[in-house]
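Chemist: sequence and predicted structure are below.
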Amino acid sequence: MSVLPITANDLPNGLTSVTSGSKSPALASIWAGIVPGIVLVAMITSVAYSARSLSGFALFSPMILAVVAGMIYSNVLGTPAHAKAGIAFSQRRLLRLAIVLLGFQLTLGQVAGIGLSGVGIVAATLGATFLFTVTLGRLIGVDAKLAQLIAAGTSICGASAIVATNIVTDARDEDVTYAVAAITLFGTVAMLGFPLLAPLLGLDQHAFGLWAGASIHEVAQVIGAGFQNGALAGETATIAKLTRVAMLAPMVIALGLMARRGRADASAAKPPMPWFVGAFVGVVALNSLISIPAQVHSAIALAAQVMLTMGLAAMGLQADISQLRSRGLRPLMLALSAFVFIAAFSLTLVELV
């Protein structure tokens, strides 16, 4: 009985390298590309969190500090080629997972807590601000994708909304970085300025909380401004803000439909609803139905923030400062106009209601 020799071609895929005692090409690619990139992103993220302990940096969220740190690193030292795969992984996969985890911060009961009029104010403010920003951007000559990012960041939930919207709009990394920086700037102004305006405007705690939650950009900024005027104001502001976060899903779906309709091959285009949007809605529903321990909630919230920060650090690593300069002042003026509009529009509705 003769035995036929077995060659490498006779082995299943991936086993050739195992028999030879070496790693498979796929595993080697992971270790050579993804891991170094994630390590670099994690280092930038650590710098961002550490910088918050320094005097003058406590007002900024780790996300914006991570963007800045990533930009400084890439534009001064350069981004290593072998780290690009891991940076891309952080920018895409980690960000989408973080957005899903944001759903654990919201329940349907919390939305009901601000009442039908409160939900109406939040929804009307969101829609009007988005349309105003996109329209003004078109009139003053701001790139349509950048205008959409600024509109989403202003009207919904800051950096998180910009990241989620960009998955549909597919803008350049420099546009995302510009939008995050502009939104963070004016959100910080609102966080510091709105509590000072409350006595002048004659707003009680409920009204102020509703105004802050409906108009200030980032969740952390809303909490910071709301609780400066009392516990009731802080709680109302947080619920109103999380209601805006819940509206991230329908907004992304709407933008996806618009993008699909604008393509010549719309019939062959992918479904406009990214997987993470459906997962976000599912997590909100799950969080509304079951009781999750407070410690688990805190751990999930921290994980979501860290992953968002890592994703934005990755964007900073791929941002070119010269490209940012080329955008000029028009996008900044658009972000300022959007900030003024959302503050005035939401305040008007709060006063009327």
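Modeler: Good, I have the coordinates. Residues are numbered from 1 along each chain as shown.
Chemist: going by C-alpha atoms from here, please, whenever you check contacts or count neighbours.
Modeler: Noted.
Chemist: what about residue 53, which SS state?
Modeler: Per DSSP: H, G, I helix; E, B strand; the rest coil, the secondary structure class of residue 53 is coil.
Chemist: what residues of the helix or strand encompassing residue 335 count as buried?
Modeler: Assigned by DSSP states H and E, residue 335 belongs to helix 330-352. Using 16 or more other C-alpha atoms under 10 Å as the test for burial, helix 330-352 gives 331-332, 334-339, 341-343, 345-347, 349-350.
Chemist: chain center to that helix, what's the gap?
Modeler: 20 Å (C-alpha atoms, centre = their mean, to the nearest Å).
Chemist: stretch 209-221 too?
Modeler: 15 Å.
Chemist: list of residues touching that stretch?
Modeler: 61, 118, 121-122, 125-126, 153-159, 183-184, 187-188, 190-191, 194, 222, 225-226, 232-242, 244, 342-343, 346-347, 350 (C-alpha atoms under 8 Å, 6 or more residues apart in numbering).
Chemist: the same query, at a cut-off of 7 Å, please.
Modeler: 122, 125, 153-154, 156-158, 183, 187-188, 190-191, 222, 226, 233-234, 236-238, 240-241, 342-343, 346-347, 350 (C-alpha atoms under 7 Å, 6 or more residues apart in numbering).
Chemist: now for the helix or strand containing residue 111, which elements pack on it?
Modeler: Per DSSP H and E, residue 111 falls inside helix 108-113. Helices and strands touching helix 108-113, by 3 or more C-alpha pairs under 7 Å, 6 or more residues apart in numbering; DSSP states H and E, are helix 231-246.
Chemist: name the residues of the helix it packs on that are buried.
Modeler: 232-246.
Chemist: ditto for stretch 296-313
Modeler: 297, 300-301, 303-313.
Chemist: kindly report the same for stretch 184-198.
Modeler: In stretch 184-198, counting by 16+ other C-alpha under 10 Å, buried: 184, 185, 186, 187, 188, 190, 191, 192, 194, 195, 198.
Chemist: packing partners for the one helix or strand residue 26 maps to?
Modeler: Using DSSP H and E, residue 26 sits in helix 25-29. If you count contacts as 3+ C-alpha pairs under 7 Å, 6+ apart, helix 25-29 packs onto no helix or strand.
Chemist: structure two is appended below for comparative analysis:
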Amino acid sequence: MNYITPKLPGIIVVTIVGMAALFLSQHYAAPAMLFSLLLGIALSFLYEETKCQAGIEFTASHVLRFGIALLGLRIALGDLIALGWKTALLLIVAIASTIVVGILLAKVFGLSKRFGVLTGGAVGICGASAAMAISAVLPNDKHKDRDTLLTIIGVTSLSTLAMIIYPIIAGLLNLDETSTSIFLGGTIHDVAQVVGAGYSVSEHTGNLATLTKLVRVALLMPVVLCLLLVMRLNFKNATDSPPSFPLFLIAFVVLMCCNSFFDLPQLVTQTANDVSRFALVISIAAIGMKSNLKQLLLVGAKPIILLLLETIWLAGLILLCLPFL
């Protein structure tokens, strides 16, 4: 009790904000994570309140990792097999190249390499969830929370626009159902927006687009593991200790294997999915409360332009490769 009691005020506050975000999302058909982030930023003064600070910190770190770990129950290795090796290879190349493009563009814009990795991973893999997972393993610095916030705001907004625009593009290009599904699932950032875009075309398109998207989500952990490996190699000759292997990654892999090799009841997987979504929603609210709005405004338009160019790169690459699948 002595451990959790000081954190209760902050946890209660972010939970209320998360519930408000879900309510607004249901009534205004916009991403819950975006509402949660904006509400959190609006209530950032609560972070200065000593009674709330500990709980907000706890939610932004531990609850975040818990929510990411539970994402493992949304994925099965059979999804990758069902999609086919050509499509899976295309998604791997698309994610890797988007991260590389992010790093190169960040250098051009005078932004940090870490920010390029963060935005490239968010655009290439699964939007806000990927941004939070990658941020969780990146080394701490004074701009880490700010960069995470900027990435989440940008990638969520672009994902909502893509949900509307990409089905129109697919129609103008006369893509068949399979190609449309791979295009939507392989390019739109967040899972919810992929579902919305896919089923707006047809039920078959929605099913295959969602499957394609889940394969991208499954690639989140390999990407995070590669980042950890690179960071440990960079620490080889440094005096500081290298980053440790996060337990939430182990939990993610274990849960994904359980979902792959055991026939889990739908009630279990659906409950885990709902709990994971709520944990991520309140975690974003906590990250928003930790933010400094003045710092966000000082950064300017470069991060948004970076995210936009990464998004265009990903969509263009998938469209160019579709005829070869």
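Modeler: Ah, there it is. Computed from a prediction, not measured in an experiment: that's the story for all the values here.
Chemist: rewinding a little: between the buried residues of helix 231-246 of structure 1, which sits nearest residue 95 of structure 1?
Modeler: The closest of the buried residues of helix 231-246 of structure 1 to residue 95 of structure 1 turns out to be residue 245 (C-alpha to C-alpha; 15.3 Å).
Chemist: what is the most widely separated pair among the buried residues of helix 231-246 of structure 1?
Modeler: 232 and 246 (21.2 Å).
Chemist: if I pick the most centrally placed residue in structure 1, what's in contact with it?
Modeler: Centroid-nearest residue in structure 1, with C-alpha atoms, centre = their mean: residue 160, separated by 1.4 Å. Not one residue lies near residue 160 of structure 1 by C-alpha under 7 Å, 6+ apart.
Chemist: tally of neighbours for the residue lying closest to residue 41 of structure 2 once chain neighbours are set aside?
Modeler: Using C-alpha to C-alpha, 6 or more residues apart in numbering and skipping the chain neighbours, the partner closest in space to residue 41 of structure 2 is residue 288 (4.4 Å). Neighbourhood size, residue 288 of structure 2 [other C-alpha atoms under 10 Å]: 28.
Chemist: give me every residue that touches residue 288 of structure 2.
Modeler: 37, 38, 40, 41, 44, 149 are the contacts of residue 288 of structure 2 under C-alpha under 7 Å, 6+ apart.
Chemist: the fourth one is in what secondary structure piece?
Modeler: Using DSSP H and E, residue 41 of structure 2 sits in helix 32-42.
Chemist: now that helix on structure 1. Mean distance?
Modeler: On superposition with structure 1, the mean distance recorded for helix 32-42 of structure 2 (mean C-alpha distance after the TM-score superposition for structure 1) is 0.7 Å.
Chemist: can you check which part of structure 1 that helix sits on?
Modeler: Mapping helix 32-42 of structure 2 onto structure 1 (TM-score structural alignment) gives residues 62-72.
Chemist: list the contacts of that stretch.
Modeler: Here stretch 62-72 of structure 1 has contacts from 44-45, 48-49, 181, 308-309, 312-317, 319, using C-alpha under 7 Å, 6+ apart.
Chemist: which one of those residues is nearest residue 205 of structure 1?
Modeler: residue 181 (29.7 Å).
Chemist: need the counterpart of residue 314 of structure 2 in structure 1.
Modeler: Residue 314 of structure 2 maps onto residue 342 in structure 1, by TM-score structural alignment.
Chemist: my bad, should have said residue 194 of structure 2
Modeler: Using TM-score structural alignment, residue 194 of structure 2 pairs with residue 222 in structure 1.
Chemist: what do you get for residue 156 of structure 2?
Modeler: Using TM-score structural alignment, residue 156 of structure 2 sits opposite residue 184 in structure 1.
Chemist: what's the spacing between that match and residue 285 of structure 1?
Modeler: 29 Å (C-alpha to C-alpha, to the nearest Å).
Chemist: hang on, the earlier thing: what strand or helix carries the match of residue 156 of structure 2?
Modeler: Short version, using DSSP H and E: residue 184 of structure 1 is in helix 173-201.
Chemist: mean deviation of that helix from structure 2?
Modeler: Relative to structure 2, helix 173-201 of structure 1 is 0.9 Å off (mean C-alpha distance after the TM-score superposition for structure 1).
Chemist: what angle separates that helix from helix 330-352?
Modeler: Interaxial angle, helix 173-201 of structure 1 versus helix 330-352 (axes from the mean of the first three to the mean of the last three C-alpha atoms, to 10 degrees): 30 degrees.
Chemist: which strands and helices lie in contact with helix 173-201 of structure 1?
Modeler: Looks like helix 173-201 of structure 1 contacts helix 144-152, helix 158-169, helix 219-226, helix 294-317, helix 321-326, helix 330-352 (3+ C-alpha pairs under 7 Å, 6+ apart).
Chemist: go with 8 Å
Modeler: Helices and strands touching helix 173-201 of structure 1, by 3 or more C-alpha pairs under 8 Å, 6 or more residues apart in numbering; DSSP states H and E, are helix 62-76, helix 144-152, helix 158-169, helix 219-226, helix 294-317, helix 321-326, helix 330-352.
Chemist: let's have the ones you listed in CSV, adding distance to residue 103 of structure 1.
Modeler: Shown next, in CSV, are those (distance: least, C-alpha to C-alpha, whole Å):
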stretch, distance to residue 103 of structure 1
helix 62-76, 19
helix 144-152, 18
helix 158-169, 12
helix 219-226, 13
helix 294-317, 10
helix 321-326, 32
helix 330-352, 24
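Chemist: and of those helices, who's closest to residue 33 of structure 1?
Modeler: Of all those, helix 294-317 comes closest under C-alpha to C-alpha, at 14.1 Å.
Chemist: so the closest one matches what in structure 2?
Modeler: Going by TM-score structural alignment: helix 294-317 of structure 1 matches residues 266-289.
Chemist: repeat for stretch 239-257 of structure 1
Modeler: Going by TM-score structural alignment, stretch 239-257 of structure 1 sits over residues 211-229 in structure 2.
Chemist: contacts for that stretch?
Modeler: 72, 74-75, 79-80, 83, 88, 91-92, 125-126, 130, 133-134, 137, 181-182, 185-186, 191, 194, 243, 245, 249, 252-253.
Chemist: SS state for residue 171 of structure 1?
Modeler: coil.
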